[in-house]
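J.: Could you look at this predicted model? Sequence included:
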Amino acid sequence: MVYLANDKRYDTMVYNRVGASGLKVSAIALGLWNNFGSVDPLATQKAILHQAFDLGITYFDLANNYGPVPGSAEENFGRIMADDMKPYRDEMVIASKAGYYMWPGPYGDWGSRKSIIASANQSLQRTGLDYFDIFYTHRPDPDTPVEETAEALDQLVREGKALYIGISNYSGAQTKAIAAIFKELKTPFIIHQPRYNMFDRHIEQDLFPVLRAEKKAAVSFSSLAQGLLTDRYLHGIPKDSRAAKSTIPFLHEYQVEKTLSTVKQLNAIAANRGQSLAQMALAWNLREPEIASVLIGASRPSQVVDNVQALDHLAFTADELHQIDTILAEQAK
């Protein structure tokens, strides 16, 4: 059956400008870190992508090592694009990254010019794309001069392989340093991708002031704290959940137990707002003017539908924000 996108897809989605650039992105973005690898059914992946696009999601986030196996998320995305989404390419913002381990030897990791250029070329080949809308350095390299990393990313733009440049996992000071180099090179650096959620707010004091000064935006990942900020664990740890799988990084059973009281209190606030906890957590991220978009993950289309409904209630009262801050401050003790 030929895929025809929903002709109402742009009616309700929110689109935010990325800093001072001319680019706008959907306030909800789809990340392909999990559930899009070689171990996941391609039909399900296609259904998720179709559902996201039908709801107005235009920003799709990849990286060279997403899988498993590493690279398979890009390959699967490329198959789906070629099969039935290619006619919509110009309506999509597709991003990828280089910087984490991808192949053996000294060139398959980090941020040297050699590694970044080779990785970007491989990613384009896997996805079958002519260019990425945004290409990121996935993490700062302590052993490579920041000038070299910046110049490699600038080269990708000059060669027509990327329209815009982003950085991820850079501190405020590191962001300021590389932004100065991009400014001198006249590189279209527009966006940062940091970890940010109710349980991890470190960028509020470190990174946000730099983004404001530099007129850049952010798209947050781990916006739901790997599922902690959902109703998934309110009544125990399901056997098929991420927390129950020891192979899933960043989320373990002890974290669920440690945060359960806090999650229940936050869930009560969300219920009073007429939202699920996940919807409130996404709206909470988007309250920050520097956050242009929040990344979500999905293992089935219905999760995309649920998360996009966060946009139905983005506003917070001062009392709600105070309650949330108080609860989170107690958790942080």
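T.: Here it is on my side, so go on. Numbers count the residues shown, from 1 in each chain.

J.: From now on I want contacts and neighbour counts done on CA atoms only, so please keep to that.
T.: Will do.

J.: can you pull out the helices in the stretch 201-333 of the chain?
T.: Under the criterion DSSP state H, counting those that start in this stretch, helices of the stretch 201-333 of the chain are mapped to 203-206, 208-214, 253-273, 277-286, 301-308, 318-332.

J.: Please work out which of those is packed deepest.
T.: Ranked by mean neighbour count, the helices of the stretch 201-333 of the chain are led by helix 277-286 with a mean of 24 (mean count of other C-alpha atoms under 10 Å).

J.: hmm, who's touching stretch 199-208?
T.: 171, 172, 173, 175, 194, 196, 225, 290, 328 (C-alpha atoms under 8 Å, 6 or more residues apart in numbering).

J.: which pair in these spans the largest distance?
T.: 175 and 328 (26.9 Å; C-alpha to C-alpha).

J.: before we move on, back to that, of all the contacts of stretch 199-208, which comes closest to residue 275?
T.: residue 225 (17.5 Å).

J.: Can you list the neighbours in contact with stretch 217-233?
T.: 18-19, 190-199, 211, 238, 242, 250-251, 256, 259-260, 263, 267, 276-278, 281-282, 285, 290-296.

J.: second one coming, line it up with the first:
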Amino acid sequence: KALYVGISNYSAEEAAAAIKILKENGTPCLIHQPKYSMFERWVENGLLDVLEENGVGCIPFSPLAQGLLTDKYLHGIPADSRVATSGVFLKESNITPEKIEVVNKLNEVAKTRGQKLSHMALSWILKDKRVTAVLIGASKPEQITDSIKALDNTIFSEEEIKLIDEILK
């Protein structure tokens, strides 16, 4: 028998149904792990509301879009990058000139906030009180230490949110 359950990548409707079934069977759903980043915003279309209504935590994975929301790809594809070495999760075909232009614009916003792009991307997700934590998926210990710096500036002005939304359209 399971004491607690977590789900991943369920739509709002699927999550609501799963949470209801689990509740009826005496096993509460504690967390949902959706893929969520500035580029993957589908969770904002009802899922976060369903989780909040049911007291289920939201712990997104891939908040940095497999490294795309860092300074790593601002000037092309580095030889030591995941794209160059494996291309399993982030493919070279996903790194279009248009996407890099968006990343560069977001990077400029981050600079005005006194942050690195990766810090702003993590802060942006954490600004929503319905998000419990984020899974950063660090491949090196120093990435964990660096990611913690996102907590130094988690408040966004309305103007910053509007600008970011405009860039991401």
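T.: Looks like it arrived, so ask away. Keep in mind that this is a model prediction, so the values were computed, not measured.

J.: ok, back up a step: same list (the helices of the stretch 201-333 of the first structure) but as CSV, adding distance to residue 121 of the first structure.
T.: Converted to CSV, the helices of the stretch 201-333 of the first structure look like this (distance: least, C-alpha to C-alpha, whole Å):
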stretch, distance to residue 121 of the first structure
helix 203-206, 31
helix 208-214, 29
helix 253-273, 38
helix 277-286, 33
helix 301-308, 30
helix 318-332, 43
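
J.: out of those, nearest to residue 165 of the first structure?
T.: When the helices of the stretch 201-333 of the first structure are compared (using C-alpha to C-alpha), the closest one is helix 208-214, at 14.3 Å.

J.: so how far is the closest one from its chain's centroid?
T.: 19 Å (C-alpha atoms, centre = their mean, to the nearest Å).

J.: okay, that helix sits on what stretch of the second structure?
T.: Under TM-score structural alignment, the match for helix 208-214 of the first structure in the second structure covers residues 48-54.

J.: On the three-state scheme, residue 32 of the second structure is what?
T.: What DSSP: H, G, I helix; E, B strand; the rest coil gives for residue 32 of the second structure is strand.

J.: Next, the contact list for the corresponding residue of the first structure for it, please.
T.: Structural correspondence for residue 32 of the second structure with respect to the first structure (TM-score structural alignment): residue 192. Applying C-alpha under 8 Å, 6+ apart to residue 192 of the first structure gives the contacts 166, 167, 168, 169, 170, 216, 217, 218, 219.

J.: gap between residue 192 of the first structure and residue 183 of the first structure?
T.: 15 Å (C-alpha to C-alpha, to the nearest Å).

J.: ok, now residue 194 of the first structure?
T.: 21 Å.

J.: Have a look at how far, on average, stretch 174-183 of the first structure is from the second structure.
T.: Superposing on the second structure places stretch 174-183 of the first structure at an average distance of 1.0 Å from its equivalents, by mean C-alpha distance after the TM-score superposition for the first structure.

J.: against the second structure, where does that stretch fall?
T.: Taking TM-score structural alignment, stretch 174-183 of the first structure hits residues 14-23 over in the second structure.

J.: helix/strand/coil for the closest residue in space to residue 54 of the second structure that isn't next to it in sequence?
T.: Spatially, and ignoring its direct neighbours in sequence, residue 54 of the second structure is nearest to residue 19 (7.7 Å; C-alpha to C-alpha, 6 or more residues apart in numbering). Per three-state DSSP, the local secondary structure of residue 19 of the second structure is helix.
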